[in-house]
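A.B. asks: Need a 3D model of the sequence below.
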Amino acid sequence: MTDTDDLARELDRAHVFHSWSAQSQTSSLVIASGRGCRVWDHAGNEYLDFSSQLVNVNIGHQHPAVVSAIREQAELLTTIAPSTVNLARGEAAKRIIDHAPEGFRRVFFTNGGADANENAIRLARLATGRDKILSTYRSYHGNTGAAIVSTGDWRRVPNEFARGHVHFFGPYLYRSEFWATTPEQESERALHHLRRVIEAEGPTSIAAVLLETVPGTAGILVPPPGYLAGVRELCDRHGILLILDEVMAGFGRTGRWFAFDGYDVRPDLITFAKGVNSGYVPAGGVVIDEPIAERFDDRVFPGGLTYSGHPLAMASIVATLDAMSSEGVVEHARAIGETAIGPALADLAERYAVIGEVRGEGVFWAVELVADRDTREPLPAAAMGRIKAALVARGLLPFIQDNRIHVVPPCVVTEEEVAEAMAIYDEVLAAETTGGGEGRE
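C.D. replies: Model (predicted):
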C-alpha cells in the first residue's frame, strides 16, 4: 500500500457517491494507471483486466494512437457547440457509417449508451407516430428515463417513470421460458411468444422493438439460429421499427464490427457507445437509416445534447477505429475467441461440475456457475462473492454478474494473457469446489 492509495480511498469514501451501490459497501480497489490488458494501483500492484472495466475498453488501456489523438485535438480545440460544423465530428461519423449496412448515412452523437437508446426511442416514436416500445426482460439499455424502463432487469423497477414500455421474454435456451430443448426450438417458440405479445398489445400501437443484438449484462445470450431474422420479419409485417442495441456488443466485442453482422438481420436504428472509442472520452450515438433521417430534413428533431459530437470524443473515435482497422483488432478478437478463449473455457467446463454452461464468441463469453448441474440451481451469491475476491486477490479483474463470470478482456488480449487468466480461473474454481485456499495478499 502507498500513501497515495490510502488518500484515494479516503477521498472516495468521504466525497464520491457510487452508482448501483450501497455507499457503505463500495470497492476499495484503486486503479491508477493502465496499459493494454493490465492496470496498476499507485503501489505498483498489477491486475490483468478481464472485465474491460465495464466491457468497454476494447482497444485496451492507453493505446498510444488514441491518447495522442486526444492530446492533439485538445491543443487544437477542446469543445464546440453541436450546432457548428467540425471536421473531427464529420470524420468520426464517416468512419462509423463505413461499418454500417448500405443505406445508413447519418449519425446522431450522444454522451454514452443510455442516451443513445433514449434518442433511438425518440426517433422511432417520431418516425412512426406510435408510442409503445417492446424490449426483453433480460436486457440492460441504460439509466436514463426511457432507457431504464426499456431495461428488463431489477434496475427498472425503482425507476418506472416513463410511459409506453412492454416487456417480453427473449431466447435463453439454458434457462428456457418455453420448455425448449434445442436452439431451433427455442428460436421458434420465442418468436411465437413475441408474435403473440405484438398481437395482444396491438401492432399499430408499437413504434419499435429494442433488442441488444447479444444481450450482455443479462448473460451474453448469443441468439439462436433464425431468431433475429424472425424478429425482423415480425417488425416488417406490422410496420414496427427494429432498434439493435450494439452498445456493449459492437466494435469488435463479438469479433465483428457490429454483432449483427453475424446474423441475417438489418436494423432500422443502431445504438453504440463503449467500444467505439473504448470509453477514453464519453461518447455514444445512433446510426440512422436514411428513410428515418429523411423525415427530419424539413422537420425539427426535438432532441439534443450540449456535448453531442464533442471534439475530444470525436478525435478518440477516429483514432480508435483507424487503429482497430490497421492493426486487425477485430479479426484478432474473433480468432482468439475461436482458438484460445472458447477452447480453454470448454476445458474448464469439462473438469468442473460447478460450470453449468459456457457460451459466447469473440472476446464476449459467459461462464454460468451452478450449485447443481441437474437442477441448474444458480451458485449462491455468497459463493460468487468468494470467487470474485479470490480472482482479484490473484491479480485478475473479473466481471461478475449474478451467478456468472463474464470473460470479457480487451480485444487486443494475447494468447499468453488468456492462458494466464485461465490458470487463475482454474485455481479459484479448484479452491472453491474443494472448500480451501485463499488468493495472494
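A.B. asks: C-alpha only now, for contacts and for neighbours.
C.D. replies: Fine.
A.B. asks: I'd assumed Ala319 was in contact with Ala65.
C.D. replies: Yes - using Cα atoms under 8 Å, Ala65 is in contact with Ala319, at 6.3 Å.
A.B. asks: what about these two, which has more around it?
C.D. replies: Ala319 (22 against 14; other Cα atoms under 10 Å).
A.B. asks: and the more buried one, what helix or strand is that in?
C.D. replies: Using DSSP states H and E, Ala319 sits within helix 311-326.
A.B. asks: list the helices and strands that helix packs on?
C.D. replies: Here helix 311-326 touches helix 64-76, helix 87-98, going by 3 or more Cα pairs under 8 Å, 6 or more residues apart in numbering; DSSP states H and E.
A.B. asks: Adding distance to Thr271 as columns, could you present those in JSON lines?
C.D. replies: Output for these, formatted as JSON lines (distance: least, Cα to Cα, whole Å):
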{"stretch": "helix 64-76", "distance to Thr271": "22"}
{"stretch": "helix 87-98", "distance to Thr271": "11"}
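A.B. asks: I'd like the structure of this one too, to check against the first:
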Amino acid sequence: MLIFLVILSLLLLQGVSIFNMDYLFYSLGTMGDALPFIKLAASINEGGAKAAFIGNEKFDHLASSMGVKLFSVSSLAAYQNSYNNPLTWSRHHAQNHYNDFHFPAIKRTFKTIESIIRKGHKPIIIYQDALSGARMAAEEFGLKSCQVVLAPQGIGSILSPPYPMRRQVEERLWGEIFPQIRGKAKKDTFDRLVRPLINPARKELGLAQWSLSDLPDMETSPSILALFPAWLKPNPGDWPKQLVNTGFILGETQDSESNARLDEFINQYGAPLVFTFGTGIPVTNLLIDKIRNLCRIIGKPGIFVAHSKNESFFECGEFPVLILPSVPFSYLFARAALVIHHGGIGTCAQALATGIPQVISPYTFDQPDNAFLLWQLGISNAIDFLSDSVNQIASCVMEVLSSHSIKEKVKYYQNLTTDETESSVQFLLSLKE
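C.D. replies: Reported below is the predicted structural model:
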C-alpha cells in the first residue's frame, strides 16, 4: 500500500494522470447545440468511461449539474454579445459572427486539447464544426474523431438538397447547379475565412497552411453521427458512407418536476398556446402584443418562453399571457394545446416527443429545412410570425388545431420519437474498438 501511494504521489508531481480522458466533446453554439453534447458526455461518464466538454462558459453550470467537466474556450460575454444580437441571425452578418465568436475559439480549443494530450490522455474527439480547432487537433495528434450533425440541413446532398435551396432550383437542374454552388461556397469559405483568418492561426500553432483542396469537410470526416431519426429524412443515396443515424437526444424527458406558477395558470385558464422563438428573436412590446391578440382570436391563453425576460403576466380578458424565462419543454408541451416556435431541431424533437401540434416560424440556419421536413410529414405548417398579420397566423393555427389528419400523424410520430442517447453512446463507445 505504501509503495502504491509513493508511486501515485510521483505521478501527480510529474503532472501525469492515471485516469484516462476517453472522450472530448466540442460544440460552440446555442443551448440547442451544446445540450446534446453535454448529455452524451454525461451518459458516457455514468457508464464508467471519462468524458468532458469543450465550449462556452455559459454552459458551465449545466455541465457541472450533469457531472461533466467543462473546458471553457469562449467567454459568457462573447456568447451574449453574439447571440443577443439580432444581426447574428441574419445571413448578411454571418462573417462578423464567425469573426467575433467562432474564430477566437480555434486556437484556444487546439491548445486545450494539446494540453490534455501532454498529460498522457489520448481522447476521441467529438466535434460539430469541421473547421474547428477540435478537428485540427484530432488530425495533428492522430486522434480518432467523429463529426456530429444535429439536423439534416447540415448534410450536403445533390439528390435531395435542403429547403429553401430545393425550391429555388428546378429539380431537373439539381445535378448541374448544386455542384457548382457547392464549389463556389467552398472557394468563398477559403477566401473569406481560411486565407485571412484560419491559415494565420494555423501558422501560429505550428501547423501547415491549408490550400483550397485541403479544406476538411463532412465527406472527409472519419466518422459521422447524425442525431436525428432516419424517418425525418431518409438517406437520399448521396450522403457520406460513414454516416450513421441514431436519433434525437431529447433535452428533458421527465415530467415529474412540477412548476407551481405554470400549473396554477393552466388550471385556471386551460391548455395554452405556447410561444418560443429561440435565442435570436428580440422580445419587443410589438411581439408581445401580437401574441396577446392571437390568443384572443384563437380563444386560448398563451405562455411565452422568453429567455431574455423576467416572469410577467399580461391581462387579456379570458385569455391572458404568461411570460416565463425558462421552463422544461417536456413539462410545458405536455400540458399545451399547440406550440409556435422557430424550428430549431431540439424544439422540433421535444414537440414530436410530447405529441403536440406545431406551427413553425423559421428564420435561418437549419430552421427552414426542419419546417419543410415536418410539413412534408404532414404534422405541421409554417408562418412568418414577424411579418404575417395576426389574422393570417390565426387562420394557420386554427387549421392545424382542427385537422384530424394532423392529430393522427402527430400521435403516430410521437410513438416513433424516442430519446436515443443510449444508442448514440453505444456508437461512440464502438469507436474505441
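A.B. asks: How alike are these chains, TM-score-wise?
C.D. replies: Here the TM-score for the pair of chains, by TM-score structural alignment, normalised by the length of the second structure, is 0.33; 204 aligned residues with a Cα RMSD of 5.9 Å.
A.B. asks: hang on, the earlier thing: I'd like to check the angle between the helix holding Ala319 of the first structure and helix 87-98, please.
C.D. replies: 40 degrees (axes from the mean of the first three to the mean of the last three Cα atoms, to 10 degrees).
A.B. asks: Please point out which parts of helix 311-326 of the first structure sit buried.
C.D. replies: Of all the residues in helix 311-326 of the first structure, those buried under the rule 16 or more other Cα atoms under 10 Å are 311-321, 323-324.
A.B. asks: of all these, which comes closest to Ala127 of the first structure?
C.D. replies: The closest of those to Ala127 of the first structure turns out to be Met314 (Cα to Cα; 27.1 Å).
A.B. asks: For that closest one, give me its contacts.
C.D. replies: Ala88, Arg89, Glu91, Ala92, Ala283 (Cα atoms under 8 Å, 6 or more residues apart in numbering).
A.B. asks: and the fourth one, how many residues sit next to it?
C.D. replies: The one in question is Ala92 of the first structure. 24.
A.B. asks: who touches the closest residue to it other than its chain neighbours in this structure?
C.D. replies: Closest residue to Ala92 of the first structure apart from its sequence neighbours, by Cα to Cα, 6 or more residues apart in numbering: Val318 at 5.1 Å. Counting by Cα under 8 Å, 6+ apart, Val318 of the first structure makes contact with Ala88, Glu91, Ala92, Arg95.
A.B. asks: Just among these, which is most surrounded?
C.D. replies: Ala92 leads the contacts of Val318 of the first structure on contacts (other Cα under 10 Å) with 24 neighbours.
A.B. asks: how near is that one to Gly285 of the first structure?
C.D. replies: 11 Å (Cα to Cα, to the nearest Å).
A.B. asks: Repeat that for Ile387 of the first structure.
C.D. replies: 36 Å.
A.B. asks: neighbour count winner among the two?
C.D. replies: Neighbour tally, Ile387 of the first structure and Gly285, criterion other Cα under 10 Å: the higher count belongs to Gly285, 29 against 22.
A.B. asks: wait, that one sits on Ala114?
C.D. replies: No - judged on Cα under 8 Å, Gly285 of the first structure makes no contact with Ala114 at a distance of 9.3 Å.
A.B. asks: What segments of the stretch 101-250 of the first structure are strands?
C.D. replies: With DSSP state E, counting those that start in this stretch as the criterion, the stretch 101-250 of the first structure has strands at 104-110, 132-136, 165-168, 206-212, 241-245.
A.B. asks: give the contact list for Gln358 of the second structure.
C.D. replies: Per Cα under 8 Å, 6+ apart, neighbours of Gln358 of the second structure: Leu338, Val339, Ile340, His341, Ala351, Ile379, Ser380, Asn381, Val400.
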